[in-house]
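S.K.: my questions concern the predicted model and sequence given below.
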Amino acid sequence: MRKLSLSLVLVFTVLFSATGFAAEPVKTLPGDITLAQAQTILAAALKKAEEIKIPMNIAIVDAGGNLKAFYRQEDAFIGSIDISIKKAVTARYFNMPTRALAAASQVGQPLYGIEVSNDGLIIFAGGVPLVDKNNVIIGAIGVSGGSIDEDESVAMAGAAVIK
């Protein structure tokens, strides 16, 4: 059994070395947000939050809905940390602003109750998909700390710089 294990390790090592898997890992998948893009978006959103003088939590997720960047301004609500992240994730999972999802999830609407799926979603304004210049969704931004209109304005300011 030990010889078989060592043989398999040797085969996989040779195979991956020959195909280049071991030499050059993929840095970013096509259609995924880069760290540089996330930082640019974060800076634009932060600037808007400072302009309106509302302390915000700003979260950016990648194309898979994974947290890529986050910023909590001084005095931003601690409870809004989770909300900002979930707004971003929700916008990415459904490829629409959370305000639009909220309208479709009201009593009598086709997505009623969707907020309890996916380990909990946030369905009020402040989550916006991030669409690049090629019209590809590369992630999403979620903002929380002010009113839903203030949150959404900060998210939109961040999203605007990626186009």
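M.R.: Yep, it's here.
S.K.: could you use CA atoms for every contact and neighbour count after this?
M.R.: Will do.
S.K.: geometric centre of this protein: which residue is closest?
M.R.: The centre of the chain sits closest to residue 61, judged by Cα atoms, centre = their mean, with a distance of 1.7 Å.
S.K.: surely it and residue 130 touch.
M.R.: No. Residue 61 lies out of contact with residue 130 (Cα atoms under 8 Å); the separation is 9.2 Å.
S.K.: check what contacts the top strand by length along the chain and list those residues.
M.R.: The longest strand of the chain (DSSP state E) is strand 137-144. Here strand 137-144 makes contact (Cα atoms under 8 Å, 6 or more residues apart in numbering) with 31-33, 56-65, 80-81, 83-89, 91-92, 95, 126-132, 151-152, 154-155, 158-159.
S.K.: now, of those, which are buried?
M.R.: Neighbour counting with 16 or more other Cα atoms under 10 Å marks 31-33, 56-63, 65, 80-81, 83-89, 91-92, 95, 126-132, 151-152, 154-155, 158-159 as buried within those.
S.K.: and the comparison structure, right after this:
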Amino acid sequence: MQYSIKAILILALWVVTQIGFAESDSLYSSRSLSLELASKAVDGAIKACRKKGYSVAVAVVDRGGNVTALLRDRFAGPHTIETAIRKAWTANSFRQSTSVLAGLLKEGRIPDQVQHNPGALLVGGGLVITAQGETLGGIGVSGAPPGSSERDSIDGACAEAGLEAIWEDLELAD
């Protein structure tokens, strides 16, 4: 029995669709923060720290860890820029706040090597940015003195204020 190439291709295509490979599983859509929303989060965090008397740097990274928005208040130290970026990157990369990660490291619940991951910084002040169950990036704040523990860092409270500034926008986003 002689089969045409067209018939073989049709049969092959049918088989592939039956096992799920021809479906659009290879393409995904995702949401990302606009520059305006990232800037609004940065502004909210800086204003919260100013009210507490601290000059800080704030960074927002996208889901890929790329810096989307970054500001350094006039009296924040020169180290705060890199530190804010690393906190935002770490929270986004590990999908966990940096203060929780620091606590897990201290308790020995995550491997010591995690803190040596290039770019990672496990100190309070970095939070994950999520909306409707999807990770959109991270926010990091640096420049305020630490609180009484990693879990109540002033940087972390200011990062939280940055998220609060965009919360409604995130929850209403389609």
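M.R.: Cool, got the structure. Just so we're clear, the structure is a prediction, and the values are computed from it rather than from any experiment.
S.K.: returning to what we had before: after the longest strand of the first structure comes which helix or strand?
M.R.: Under the assignment DSSP states H and E, the closest C-terminal helix or strand after strand 137-144 of the first structure is helix 148-160.
S.K.: compute the inter-axis angle for that following helix and strand 137-144.
M.R.: 150 degrees (axes from the mean of the first three to the mean of the last three Cα atoms, to 10 degrees).
S.K.: state the distance from residue 145 of the first structure to residue 101 of the first structure.
M.R.: As judged by Cα to Cα, to the nearest Å, residue 145 of the first structure and residue 101 of the first structure stand 20 Å apart.
S.K.: mean per-residue distance, stretch 82-92 of the second structure to the first structure?
M.R.: With mean Cα distance after the TM-score superposition for the first structure, stretch 82-92 of the second structure departs from the first structure by a mean of 0.4 Å once superposed.
S.K.: could you check which helix or strand contains residue 71 of the first structure?
M.R.: Assigned by DSSP H and E, residue 71 of the first structure belongs to strand 67-72.
S.K.: who touches that strand?
M.R.: Identification of contacts with strand 67-72 of the first structure by Cα under 8 Å, 6+ apart yields 35, 38-39, 42, 55-62, 81, 85.
S.K.: try 7 Å
M.R.: When contacts are defined by Cα atoms under 7 Å, 6 or more residues apart in numbering, strand 67-72 of the first structure is touched by residues 38, 56-62.
S.K.: stretch 139-159 of the first structure: how far from the chain's middle?
M.R.: 12 Å (Cα atoms, centre = their mean, to the nearest Å).
S.K.: for that stretch, how far is the first residue from the last?
M.R.: In stretch 139-159 of the first structure, first residue to last residue: 10 Å (Cα to Cα).
S.K.: neighbours of residue 109 of the first structure, how many?
M.R.: 11 (other Cα atoms under 10 Å).
S.K.: measure it to residue 52 of the first structure for me?
M.R.: Going from residue 109 of the first structure to residue 52 of the first structure by Cα to Cα gives 34 Å.
S.K.: map residue 139 of the first structure onto the second structure.
M.R.: Correspondence of residue 139 of the first structure to the second structure, assessed by TM-score structural alignment: residue 137.
S.K.: how near is that match to residue 110 of the second structure?
M.R.: Here the criterion is Cα to Cα. By it, residue 137 of the second structure lies 22 Å from residue 110 of the second structure.
S.K.: can you pull the contacts of residue 32 of the first structure?
M.R.: Residue 32 of the first structure makes contact with 62-63, 138-139 under the criterion Cα under 7 Å, 6+ apart.
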